[in-house]
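Undergrad: predicted model follows, preceded by the sequence.
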Amino acid sequence: MTPPSFARLLGAAGLLPQLAVAFVLLEHNNELRFSALAMGYAYAALILSFLGGLWWGLAAKTAAAPAWLWAVAVLPSLIALGSAAPWAVGEPWPGPSLIVLGVALIAALGVDWQLQRTAIAPPWWLKLRVPLSAGLGTLTILLAYL
């Protein structure tokens, strides 16, 4: 089953902010470097939190949602918040935080797989989620090294 066209289009457009940040960093624009990294970090943190909201919504629409789903749905926001701690206390940032967010975005596919396996998510869920989470996660990790 294929994801809805509009969801595919908007999902693909969701990779554009990280691509724009990568472009700025590849241009070696030192004047914009920190701002670009901060925007890339913020976008990855927002999208990770958004995933948790998606999972919460799927739990809410499920008659007997498993307890693990409610618990897992709050983790993305906590990971995103925790990844800001180094910045808040003056530690090296944003490289390590970008890696944490990128790995978390990719690891989120494990939850998405379970949601589809248990028929909590629609049958097309993974066809949408895999390229988006793998793409955004990989781009976010890449930003840490540019």
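TA: Good, I have the coordinates.

Undergrad: contacts, neighbours, all on C-alpha from now
TA: Fine.

Undergrad: secondary structure element for Tyr41?
TA: For Tyr41, the element it lies in under DSSP states H and E is helix 30-61.

Undergrad: who does that helix touch, helix- and strand-wise?
TA: Under the contact criterion of 3 or more CA pairs under 8 Å, 6 or more residues apart in numbering; DSSP states H and E, helix 30-61 touches helix 16-26, helix 67-82, helix 95-117, helix 125-145.

Undergrad: now the angle from that helix to helix 16-26?
TA: 160 degrees (axes from the mean of the first three to the mean of the last three CA atoms, to 10 degrees).

Undergrad: ignoring the adjacent residues along the chain, who's closest to Leu81?
TA: Closest residue to Leu81 apart from its sequence neighbours, by CA to CA, 6 or more residues apart in numbering: Ala45 at 7.8 Å.

Undergrad: what about versus this one:
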Amino acid sequence: MFWSRIPPAPLALGLAGLLPFLWGALTMWSDGAAALTLSTVGPRFVGPYIGLFYGAVILSFMSGVLWGFATKAEGTMAASGYALSVLPALWAFFTTGGGPTGAAVALIAGFVGLLGLDWLFWRHGLAPPWWMALRVLLTAGVVLCLLPVAF
């Protein structure tokens, strides 16, 4: 499988990072899971709210990852890398405040756009060789979990 090239630690941590998205989707479809979550940790961790909030956090986190990749570049490539690296965080900040449907659509667009940035950094040798295998897998998981909120 394509993910067999991904080192175990990044793969395990990346998949663990999908759990809040998966939990949000599950609590949208399961009244029992939603009720359990409401009674134990509160409404912020139920349905679309956990996926939307966590999605904004992860887009911001990924800005930091891309910034780290930009440190490997020099000259105008480094300057471009730093400038591009802040786009996911800015996207999350400016596009996720208009209600759950609009925020979900914006986050899906943000994660798809991030995948393009991932590819660009990877193509220029700034990301590890296995990076795109991990990012395609995780982006697919995130988008699939946010789609029920968006539509």
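TA: Alright, I've got the coordinates. Treat the numbers as computed from the prediction; the structure is a model and nothing was measured.

Undergrad: of all the helices and strands packed on helix 30-61 of the first structure, which one is nearest Pro4 of the first structure?
TA: In terms of CA to CA, the element of these nearest to Pro4 of the first structure is helix 125-145, at 9.0 Å.

Undergrad: other residues contacting that closest one?
TA: For helix 125-145 of the first structure, the surrounding residues in contact (CA atoms under 8 Å, 6 or more residues apart in numbering) are 2-3, 7-8, 11-12, 14-15, 18-19, 21-22, 25, 37, 40-41, 44, 94-96, 98-99, 101-106, 108-109, 112-113, 116.

Undergrad: distance of the residue nearest the centre of the first structure relative to Glu27 of the first structure?
TA: Nearest to the geometric centre of the first structure sits Leu48, at 3.6 Å (CA atoms, centre = their mean). Distance, Leu48 of the first structure to Glu27 of the first structure, by CA to CA, to the nearest Å: 27 Å.

Undergrad: Pro88 of the second structure touches Met62, doesn't it?
TA: Yes - at 7.0 Å, Pro88 of the second structure counts as touching Met62 under the criterion of CA atoms under 8 Å.

Undergrad: those two - which one has more neighbours?
TA: Neighbour tally, Pro88 of the second structure and Met62, criterion other CA atoms under 10 Å: the higher count belongs to Pro88, 24 against 20.

Undergrad: and that one, what pairs with it in the first structure?
TA: Superposed on the first structure with TM-score structural alignment, Pro88 of the second structure falls opposite Pro76.

Undergrad: list the contacts of that match.
TA: Pro76 of the first structure neighbours (CA under 8 Å, 6+ apart): Leu48, Ser49, Leu51, Gly52, Ala104.
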